[in-house]
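# here is my input; please provide its structure:
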Amino acid sequence: MALFRIAARTHLAPAEAWRRLTAWERHAAQVPFTRITVTTEPPTHRGTRFVARTGIGRLGFDDPMEVVVWEPPYHCRLEKHGGVVTGWAEIDVREEPDGGSGARVVWTEDLRVRGLPRACDPLLARAGRVVFGRAMRVLLRG
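Reported below is the predicted structural model:
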């Protein structure tokens, strides 16, 4: 699997950073050709499920995910249950360790695309860092 980690600091309080990063539908605006549908009742909790549909027209694939750990406003873990994309992602939000204002956010993901050889893992991890790093930065900006 392609493991990658993205870390960022934000001026936002941890609770606000958490709220922005776990507004699942908002992620779609940052990932090209993707829309997200939450398939369970709000608010988000352990067991919440959503699907990221990536594609153009009828050509595309679904990336179904489930929240398996929900510890607001500090930690959540998602597991991917798709036929194309599998793996997991974790979002961690912490107060700045030096006692300053703001928060430190770490997004860790272990990603696999079925049919893609393991030799492609470094390229997949790099693409993940670019796409999800951009998404994280934009979501934290507002």
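
# contacts and neighbour counts: CA atoms only from here.
Will do.

# number of residues surrounding the nearest residue to Phe50 once chain neighbours are set aside?
Nearest residue to Phe50, sequence neighbours excluded (CA to CA, 6 or more residues apart in numbering): Val38, at 4.1 Å. Using other CA atoms under 10 Å, Val38 has 17 neighbouring residues.

# does the residue nearest to the spatial centre of the chain lie in a helix or a strand, and which?
Taking CA atoms, centre = their mean, the centroid of the chain lies closest to Ala89, which sits 6.0 Å from it. For Ala89, the host element (DSSP states H and E) is strand 85-95.

# please give me the structure for this one as well, since I'd like to look at both together:
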Amino acid sequence: MPGIRIVRRTPLAPAEAWRRLTDWERHGAQVPLTRTVVDTPPPNRVGTVFTARTGVGRLTFDDRMEVVRWQPPEEGRPGAVRLEKRGRAVRGWAEIEVRPLPGGGCEVRWSEDLRPFGVPRVLGPAVAAAGRLLFARALDRLLRG
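Got it, this is the predicted structure:
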């Protein structure tokens, strides 16, 4: 599938943007018909596992993810988190970077490589376009609070 990349600038401090973007349960609230459950005890770190379940009734699929990189932003240094998608329905990865901007605020870069099981390659561009819309909406809502 073609990659997904979304970039946003926000007046939020990097630490606050990071806090909002790594509150995994809030991610589910931004995606229609989705609920996110963290499967490991806090705090977030390498090894944190969570599942986003999307669907209605029996027609659901799980997007199980594990944090494999956890580097919160610090003074003058960007933050980055990498998630490996380990579900049966969706494979791939996601990365979120939070970069401080001169004068305040930060830039957020959200990248995804989605490989949904059973979706033919020919549908890749359509899946990527839908993913861009969905993830851009989620990112905007997470940053808005």
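
# picking up where we left off before, list the contacts of the residue nearest to the centre of structure 1.
77-79, 107-110 (CA atoms under 8 Å, 6 or more residues apart in numbering).

# one more time with 10 Å, if that's ok
Applying CA atoms under 10 Å, 6 or more residues apart in numbering to Ala89 of structure 1 gives the contacts 3-5, 65, 67, 76-80, 107-111.

# could you do Leu33 of structure 2 as well?
Neighbouring residues of Leu33 of structure 2 by CA under 10 Å, 6+ apart: 52-56, 60.

# mind running it again at 6 Å?
Counting by CA atoms under 6 Å, 6 or more residues apart in numbering, Leu33 of structure 2 touches 54-55.

# now the strand ranked longest in structure 1 and strand 85-95, what's the angle there?
Ranked by residue count, the top strand of structure 1 under DSSP state E comes out as strand 59-71. Regarding strand 59-71 of structure 1 and strand 85-95, their directions subtend 40 degrees when assessed with axes from the mean of the first three to the mean of the last three CA atoms, to 10 degrees.

# quick one: the helix or strand following strand 59-71 of structure 1 aligns where in structure 2?
Using DSSP H and E, the helix or strand that follows strand 59-71 of structure 1 in sequence is strand 75-81. The alignment of strand 75-81 of structure 1 onto structure 2 (TM-score structural alignment) spans residues 80-86.

# and the matching stretch, how far from structure 1 on average?
Its aligned residues in structure 1 lie a mean 0.4 Å from stretch 80-86 of structure 2 after superposition (mean CA distance after the TM-score superposition for structure 1).

# circling back to that earlier point, report the separation between the residue nearest to the centre of structure 1 and Arg58 of structure 1.
Distance, Ala89 of structure 1 to Arg58 of structure 1, by CA to CA, to the nearest Å: 27 Å.

# kindly report the same for Trp107 of structure 1.
Using CA to CA, Trp107 of structure 1 is found at 31 Å from Arg58 of structure 1.

# among these two, which residue is more densely surrounded?
Between Trp107 of structure 1 and Arg58, Trp107 has the larger neighbour count (other CA under 10 Å), namely 22 against 6.

# what about the closest residue to that one other than its chain neighbours, how many residues nearby?
By the measure of CA to CA, 6+ apart, the closest residue to Trp107 of structure 1 outside its immediate chain neighbours is Ile91, 4.7 Å from it. Here the number of neighbours of Ile91 of structure 1 (other CA under 10 Å) works out to 22.

# show me what contacts the aligned partner of Ile91 of structure 1 in structure 2?
Aligned by TM-score structural alignment, Ile91 of structure 1 pairs with Ile96 of structure 2. Contact analysis of Ile96 of structure 2 by CA under 6 Å, 6+ apart lists 80-81, 109-110.

# equivalent analysis for Trp93 of structure 2, please.
Trp93 of structure 2 is in contact with 83-85, 112-113, counting by CA under 6 Å, 6+ apart.

# alright, I will stop here.
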